[in-house]
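Chemist: structure of the sequence below:
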Amino acid sequence: MKDLFSDNSQLYQQARPDYSAEILEAVLKYVPERQLAWDCGAGSGQFTQWLAPHFQQVLATDLSAAQLAQAPQLQNVICRAAAAEHSGLADHSADLVTVAQAIHWFNFDAFYAEVRRVLKPKGCLAVIGYGLIEAQDPQLNQLIQLLYFDTLKGCWDAERHYVDELYQTIPFPFAEQQMPALSLQYRWSGPQLLNYFNTWSGFKHYVKQHNQSPLAPLEAYFAAQPIASSYAVQFPVLLRVGLCAAAQS
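Modeler: This next block holds a predicted model:
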């Protein structure tokens, strides 16, 4: 698993999109017991905080201690810096394992072996993510597309293709359940959008390669708009939920 997000972890916590009650509801439908959830690749706790009210205890792990340090401090949440394949949990102790916007960085075989080890017989794995941001304004959306596909071409890690393919091409050796089509919708200001683009791994690689920001066209676009402008944007939700074999009986 790569650690690409320890640098400027506070910005990541502030600028990344949140999740939603609809996502949580779709997942919890398949989790009859709620003693322990393991949120793997938890980052700064974006999804952990959604889980916490529904479980007696939540374990949040991430390779980046800097990311975990930005997570909200919740009474029933334990944070631990650990690789995805080393949760430290007892065998068959977890009711739910979640991975939000992180599984494409994992060693699939090693992680899935750990998932099988820690899940209870009626346990559930939920893989959550979001795809490329889409703007309602055509000009803004075109600038985002140019940034992602043209300017940053060659700057994305190879694993990014799993996100582009909406997580449909990741191996998923569990009994998969049908999920609703969901999206995350926001109205963000220009500065919010620029902060979000600053958290992209492709952005970070570009800056290291070229020693300059790739955001000049977007900055010029926002500078030409009224100061208080906000922009309707959405992210397609990537959601795959699978059950252990024993959970199907």
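
Chemist: use CA for all of it now, contacts and neighbours both
Modeler: Will do.

Chemist: of all residues in this structure, which one is nearest the centre?
Modeler: The C-alpha lying nearest the average C-alpha coordinate of the chain belongs to residue 101 (CA atoms, centre = their mean; 2.1 Å).

Chemist: secondary structure element for the closest residue to it other than its chain neighbours, which one?
Modeler: Nearest residue to residue 101, sequence neighbours excluded (CA to CA, 6 or more residues apart in numbering): residue 129, at 4.3 Å. Using DSSP states H and E, residue 129 sits within strand 119-130.

Chemist: sorry, back to before: residues in contact with the residue nearest to the centre of the chain?
Modeler: Applying CA atoms under 8 Å, 6 or more residues apart in numbering, we find residue 101 in contact with 127, 128, 129, 130.

Chemist: let's see this one next to it:
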Amino acid sequence: MPDQPFKDHFSAAAADYAAHRPTYPEALATYLAGISPGRERALDCGCGNGQLARLLADSFDAVVATDASAEQIAAAEAHPRVCFRVAPAEASGLPESSVDLITAAQAAHWFDLPAFYAEARRIARPGAVLALISYGVLHLDGAAEAVLRHFYTQVVGPYWPPERAHVEAGYRTLPFPFAELPAPDLAIERDWGLDDLVGYARTWSALRGAQAALGTDPLPDFAAALARAWGEPGSRRRVRWPLSLRLTKL
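Modeler: Below is the predicted model of the structure:
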């Protein structure tokens, strides 16, 4: 079991998380399935509302998706090949040598990593893949990106949990005591409107930290500034999050 308590930054925003967090590209799930030793079972740890787990279900006979937050699991959309469970990443409850792929997408920086790695070794079949996946700050063209960057770094920046630094470093600062595999060049890309981007910012843990510390909500001012920079009302912009992966075979 983990030595550290579960740091719950997301249960209170589970509905917004389900509605506004970007989904992963199909190419990510296809690639991970292709390097796995089999396709019988995958485990997605810290699954949130199941964005990656449902994609993995297209390639695996069964996917177990766990999260320590009951609210996140409750917000997950059901899938016939995905079993959602409330469980910490460090204690999956799965049998030994029973999993072909273990993923943690935008979640590993919250884990007790030594305990998680021990659990991964316990449940992994020979040659099973372990994948830590993260995405950082999105990119978009034009003046709207400058507004977004200012809000991210200057307005709510001081209120990001310290673990956020690992995300910004592409997980290169996380301990990863394994022989590492090369990672493909992948990204999340979406065509988003103004409301999509504001809704995404609403899911940030730093926003909730700023609201608590300042006693006011900085999001409406951000939304207004973003609208001024966005251009034609109702228009959509291509947004992009480069993915960072750390991969190994256990």
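
Chemist: and the TM-score between them?
Modeler: Put the two chains on top of each other and the TM-score (TM-score structural alignment, normalised by the length of the first structure) is 0.93; 243 aligned residues with a CA RMSD of 1.3 Å.

Chemist: give me the stretch of the second structure that the next helix or strand after the strand holding residue 129 of the first structure matches.
Modeler: Next helix or strand after strand 119-130 of the first structure toward the C-terminus (DSSP H and E): strand 134-135. On the second structure, the counterpart of strand 134-135 of the first structure by TM-score structural alignment is residues 139-140.

Chemist: that stretch: how far from the chain's middle?
Modeler: 18 Å (CA atoms, centre = their mean, to the nearest Å).

Chemist: what residue of the first structure matches up with residue 171 of the second structure?
Modeler: In the first structure, residue 171 of the second structure lands on residue 167 (TM-score structural alignment).

Chemist: aligned to residue 187 of the second structure, what sits in the first structure?
Modeler: Aligned partner of residue 187 of the second structure by TM-score structural alignment: residue 183.

Chemist: what sits against its match?
Modeler: If you count contacts by CA under 8 Å, 6+ apart, residue 183 of the first structure has them with 234, 235, 236, 237.

Chemist: ranking those residues by neighbours, who comes first?
Modeler: Within the contacts of residue 183 of the first structure, residue 237 tops the neighbour count with 21 neighbours, counted by other CA atoms under 10 Å.

Chemist: what do we get in the second structure for it?
Modeler: In the second structure, residue 237 of the first structure lands on residue 243 (TM-score structural alignment).

Chemist: doesn't its match fall inside a strand?
Modeler: Yes - according to DSSP: H, G, I helix; E, B strand; the rest coil, residue 243 of the second structure belongs to a strand.

Chemist: who's in contact with stretch 14-34 of the second structure?
Modeler: Outside stretch 14-34 of the second structure, the residues that touch it by CA under 8 Å, 6+ apart are 10, 39, 49, 51-52, 55-56, 59-60, 71-72, 75-76, 101, 129, 186-190, 196, 199-200, 202-203.

Chemist: do that again at 6 Å, thanks
Modeler: Outside stretch 14-34 of the second structure, the residues that touch it by CA atoms under 6 Å, 6 or more residues apart in numbering are 49, 51, 56, 72, 188, 199, 200, 203.
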